[in-house]
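Enquirer: Fold the following.
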Amino acid sequence: MNDPGTRPSGTTAEAAAEQVAADFHALYGAVPEGVWAAPGRVNLIGEYTDFNDGLVMPLALPHAAVAAVSRRDDGRLRIHSAEAAATGQGVVQLDVTTLSPGSDTGWAAYPAGVVWALREAGHAVTGADVHLSSTVPTGAGLSSSAALEVVTALALNDLYGLGLTGAELAVLAQRAENAFVGVPCGVMDQMASACCTEGHALHLDARDLTRRQVPFDLAAEGLRLLVVDTRVKHALGDGAYAQRRAGCEAGARALGVRTLRDVPYERLDDALARLDDPTVRAYVRHVVSDNQRVERTMALLDAGDVRAVGAVLTDGHASLRDDLRVSCPELDLVVSAAVGAGALGARMTGGGFGGSAIVLTDAGLADKVATAVEEAFVQEGYPEPRVFTAVPSAGARRLR
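Expert: Below you'll find the predicted structure:
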C-alpha cells in the first residue's frame, strides 16, 4: 500500500519549506519574506451540504501547498508553480489592478483570484512574488485548489498585516473560487484548509461558520481511515456541480425555505411529497439526510462508538450514488471491494465524478482491504489506485 499519509502531521510541508525557499531565490533573485503551508482535506461526512448552509466534518491531510512569498509595491503579481514548471510553464505575470473574474482560466487563477478578492474587499495588496509547490493530488477530490487559495491568502494576510482570521481568509478564498475562477463551491474546503487542527476532525456549520474541533484519534481505537484516490480526474467547473447546486436551490424555493438546511429531517417525507420534479426531490433527500448523517457521526464520536461510523459512511455513499448521482464505477468499486474485504464502511468523498473514496477499517485489516481494492481495479482493467492513510493534520500556518 502506497502510504505517504502515515508520516507525522506537517512533516511533508516543513520538509518542503527549505526547497521552496531555495527555488524562490533561484526564480526571483531574492530571499522570500516567508514560507507558508495550507493542507488539502478529506471530508469524513457531509457532502454537497455546505452550499445549502448545512453541516460538514472534514479533516486536514499532511499533503499541502507550500508557498514562498514576498511583497511588491509596483502592482505586479508574479506566480510560479513547481508542478506547472514540470509541464514547461514558467512564471505567470499579472497586473493586480487589472485582475477580473474569468481573466485567467489556468492554475494561476486560484492564487490570482485571492489577490483579486482581497483587493475587492478593500485590502491594499500591491503585488507579490509567489512560488508554489504542492503535494495535494489534483483532481482527486482532496481540495488542491483550496490549498492554493488558502496558502496565498494566509501569506498575504501576514505580509500586509491585514489582521484577518482563518475563517475570514477562508471566506475570501471561497469568493475567489466562486467569482474569479467560476466554481460555485461551498466554504467547506477553504475552512478545512484554514482552520483544521492536528488530531481532530472539524465539525463546521456552514451557515454561521461555528466550529468544533472533534478529537479523531483512530489509531487509539485500533482503526484506520484510508483514502483511495481512483486517479479518475474530475472537473467541477464543467457544469455538473453547478447543476446540482441549482437543483438544490430550486428545491428550497419550492419548499419556501431559505436553504435546504431549514428542512428538518423529521419532516423530510412531508417535504418530498410537495416536490414534483423527481431530480429535485432526490437532491433534497440527499442534502437533508446527509446533514442528519453528520449529526449521527458527531453523536457516535462523542459516545466513543467510532466503529459505528462505518455504516454511516456506506449509507452516505448510497445517497451520493443514487440520489445525487455524483459517483462513478471506480468509486462504487472501492466501496464494494472494501466492505467485501471486511471494512467497517466506505464512501466517495468530495465533489465526485471521480476523485477519491474513504474507507474506515480495523487497523489489522487495512492492508487486506487495500489489496482487495487494488485487485478489484486490476480485474476491471482500471488504473492502479493510490491508497494512503488519512492522518488528521494541522491547518494553514507559517513555516518560516
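Enquirer: From here on, just use CA atoms for contacts and neighbour counts.
Expert: Fine.
Enquirer: Tell me which residues touch the residue sitting nearest the centre point of the chain, please.
Expert: Central residue of the chain (CA atoms, centre = their mean): residue 143, 3.3 Å from the mean position. Residue 143 makes contact with 40-42, 136, 189, according to CA atoms under 8 Å, 6 or more residues apart in numbering.
Enquirer: want to put them side by side, so please do this one too:
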Amino acid sequence: MTNTDTHAAALAETAAAAFRSTFGTEPEGLWAAPGRVNLIGEHTDYNDGFVMPFALPFYAVVAAAKADEWSFHSTYGEGETVRAQDLGGPTGGTVDGWAGYLAGVAWALNESGYPVGPTRFALHSDVPVGGGLSSSAAIECAVLIALADLYGHDIDRAEAARIAQKAENEYVGAPTGVLDQSASLLCEAGHVMFMDCRDLSREQVPFDLAAADLTMLVIDTQAPHRHADGEYAARRADCEEAARQLGVPFLRDAPKHAKLDDERLNRRMRHIITENERVLQTAALLKEGRTAEIGGLLTASHTSLRYDYEVSSVELDSAVDAALGAGALGARMTGGGFGGSAIALVEAASAQKVEAAVVDAAAQAGLPTPRVFTARAAAGAHRVR
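Expert: Presented below is the predicted three-dimensional model:
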C-alpha cells in the first residue's frame, strides 16, 4: 500500500467489491484521487495565473483491469454499468453522463500519445458531487493513473494534469482550467500547493493549521455547482476578450491599472489582477508562519468574486457573511461558483460557534442546510494496491 490512508483504503475495498460483483473477476489494481479545496486563486488558472489548492481526504477510487471491451461501472445511486465498443471523439463521443469522465480520459491519453486499450472500471467516490470540490477531476485523475499503470506509461504528473484537463475540456465539454486536475494529482499531505498555471511550476507550502490553533471549515451549501454551464463559459470568454483588447496573451499579463471602455470587462479584469496579487500575498504569509493573517485576503477574494466576477450565489453569500459575523478570521467561496462550497478560517476554539451560525443563517433564509466539515490537507492521487 503506497501513500494512502485508512479512509482511501476502505473506499478502495468498496470499489473492488463492486468490480467483483459486476464483472466476476478480480481487478488488477486500485487507484485513488482526491477532491480539492482552493485556498485562494479563483478563476485565475485559465488566465495563466496563480492558485493555491490543497487536497481533501475525500476520494474517487477505481478498481480496474484490462478487458476485451470498455466497461464503466459506478456505485452511484443503484449502480449502473455502461459499455462501449468505441469511445468516439470530442465531437462524436459515444459515452456521456458520468461515464464520459472515464471515457474522456482514455480518449485524451490516446490522443496525447499514450495508447491505452479496452478496460473495465468500477468507480466509487465520496467526493461531494456538485459541491465545488472537484468530484469530476478526482474521477479523471484516478482513471488516468490507473490506465497509465495498466498500460506501462510513465507520465509526468504536470503533463498528466493537462491530459485530464483535455478530457474535461474537449470530451466532456466543460471549459475549466487546469487547477482541479493539478491539485488532485500533485498536492501533498500537510501542504497547500502554490502553483503558477503558466508553466505548472509549483511549491509545496506547509499548512499546519493545528499548530496555529486554527481550523479550516469547508461549507458545502448543498446548492448544485456546475462547471459546464453557460455562466462559467461566459466568464472565460470575457477574460479572453479583455486580454485581446489589451493585446496581451492572458489577463495574468495585464498591467496593474489597465482599463477598458467596457465596464463589465473591467470588473472581470480587476478580479483576475487583484486575485493573483492575493495569492502571492497569501503564499508569502504562510511561508512566514503568519497563517492567521491570510484571513483578510480570503474575505477580499470573496468580495471580488461576488461583485467584480459575479460568480457567487445567495447560498454562498449567506455562508460567508454568517461565518464572518460569528468571528471567522476570513471566509470565501471556493471553486467555480454559482453554488458549491465556501471555506472559513477560524480559531479552533470558535469552530463550533461558526458552524452553528452558518447553519442557522441558512435556516433563517429558507436555504438548504449546509454540510460543514473540518478540512485537512491530504495526499494527492496514488495507487492503493
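Enquirer: how much space is there between the corresponding residue of structure 2 for the residue nearest to the centre of structure 1 and residue 41 of structure 2?
Expert: Residue 143 of structure 1 maps onto residue 134 in structure 2, with residues paired by TM-score structural alignment. Going from residue 134 of structure 2 to residue 41 of structure 2 by CA to CA, to the nearest Å gives 15 Å.
Enquirer: Figure out how far stretch 186-202 of structure 2 is from the centre of its chain.
Expert: In terms of CA atoms, centre = their mean, to the nearest Å, the centre of stretch 186-202 of structure 2 is found 13 Å from the chain centre.
Enquirer: Show residues contacting it.
Expert: Here stretch 186-202 of structure 2 makes contact (CA under 8 Å, 6+ apart) with 39, 45-46, 48-55, 157-158, 178-179, 183, 203-208, 283, 376-381.
Enquirer: Which members of these occur in helices, if any?
Expert: 157-158, 179, 183, 283 (DSSP state H).
Enquirer: most neighbours, which of these?
Expert: Most neighbours among those, by other CA atoms under 10 Å: residue 183, with 35 neighbours.
Enquirer: Spit out the contact partners of that residue.
Expert: Neighbours of residue 183 of structure 2 in contact, by CA under 8 Å, 6+ apart: 36, 53-55, 193, 380.
Enquirer: which of these lies closest to residue 263 of structure 2?
Expert: residue 53 (30.1 Å; CA to CA).
Enquirer: what's the counterpart of the closest one in structure 1?
Expert: Using TM-score structural alignment, the equivalent of residue 53 of structure 2 in structure 1 is residue 58.
Enquirer: Count the neighbours of that match for me.
Expert: Neighbours of residue 58 of structure 1 using other CA under 10 Å come to 26.
Enquirer: was I right about residue 64 of structure 2 contacting residue 32?
Expert: No. Using CA atoms under 8 Å, residue 64 of structure 2 makes no contact with residue 32, being 11.4 Å away.
Enquirer: Show me which of those two is the more surrounded one.
Expert: residue 32 (34 against 26).
Enquirer: Can you verify the more buried one is assigned to a strand?
Expert: Yes. With DSSP: H, G, I helix; E, B strand; the rest coil as the criterion, residue 32 of structure 2 is part of a strand.
Enquirer: show me the contacts for it.
Expert: 8, 12, 59-62, 142, 381-384.
Enquirer: how about residue 9 of structure 2, what's its partner in structure 1?
Expert: Alignment note (TM-score structural alignment): residue 9 of structure 2 maps to residue 14 of structure 1.
Enquirer: By how much does the lengthiest strand in structure 2 deviate from structure 1 on average?
Expert: For structure 2, the strand with the greatest residue count under DSSP state E is strand 50-66. Superposed on structure 1, strand 50-66 of structure 2 shows a mean distance to its aligned partners of 0.3 Å (mean CA distance after the TM-score superposition for structure 1).
Enquirer: On the three-state scheme, residue 361 of structure 1 is what?
Expert: Under three-state DSSP, residue 361 of structure 1 comes out as strand.
Enquirer: Wait, residue 10 of structure 1 touches residue 394, no?
Expert: Yes. Residue 10 of structure 1 lies in contact with residue 394 (CA under 8 Å); the separation is 6.5 Å.
Enquirer: Overlap in contacts, those two.
Expert: Common neighbours of residue 10 of structure 1 and residue 394 (CA under 8 Å, 6+ apart) are residue 62.
Enquirer: so what's residue 176 of structure 2 up against?
Expert: 46, 165, 168-169, 227.
Enquirer: Select only the buried ones of the contacts of stretch 186-202 of structure 2 in ChimeraX?
Expert: Filtering the contacts of stretch 186-202 of structure 2 down to the buried ones (16 or more other CA atoms under 10 Å) takes a single ChimeraX command:
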select :39,45,46,48,49,50,51,52,53,54,55,157,158,178,179,183,204,205,206,207,208,283,376,377,378,379,380,381
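Enquirer: between the contacts of residue 143 of structure 1, which is closest to residue 348 of structure 1?
Expert: Nearest to residue 348 of structure 1 among the contacts of residue 143 of structure 1 is residue 42, at 10.2 Å by CA to CA.
Enquirer: Trace the closest one over to structure 2, please.
Expert: Checking with TM-score structural alignment, residue 42 of structure 1 has residue 37 as its match.
Enquirer: how deep is its match tucked in, by neighbour count?
Expert: Neighbours around residue 37 of structure 2, by other CA under 10 Å: 26.
Enquirer: Ok, residue 249 of structure 1 next?
Expert: For residue 249 of structure 1, using other CA under 10 Å, the count is 21.
Enquirer: measure the nearest residue to it once chain neighbours are set aside to residue 42 of structure 1 for me?
Expert: Spatial nearest neighbour of residue 249 of structure 1, excluding adjacent residues (CA to CA, 6 or more residues apart in numbering): residue 259 at 6.9 Å. Here the criterion is CA to CA. By it, residue 259 of structure 1 lies 24 Å from residue 42 of structure 1.
Enquirer: Same check on residue 98 of structure 1?
Expert: From residue 98 of structure 1 across to residue 42 of structure 1, the span is 35 Å (CA to CA).
Enquirer: Which residues are in contact with residue 124 of structure 2?
Expert: When contacts are counted by CA under 8 Å, 6+ apart, residue 124 of structure 2 touches 11-12, 14-15, 60-62, 74-76.
Enquirer: Mean deviation, the helix or strand that contains it versus structure 1?
Expert: Using DSSP states H and E, residue 124 of structure 2 sits in strand 119-125. Superposing on structure 1 and averaging over aligned pairs (mean CA distance after the TM-score superposition for structure 1), strand 119-125 of structure 2 comes out at 0.3 Å.
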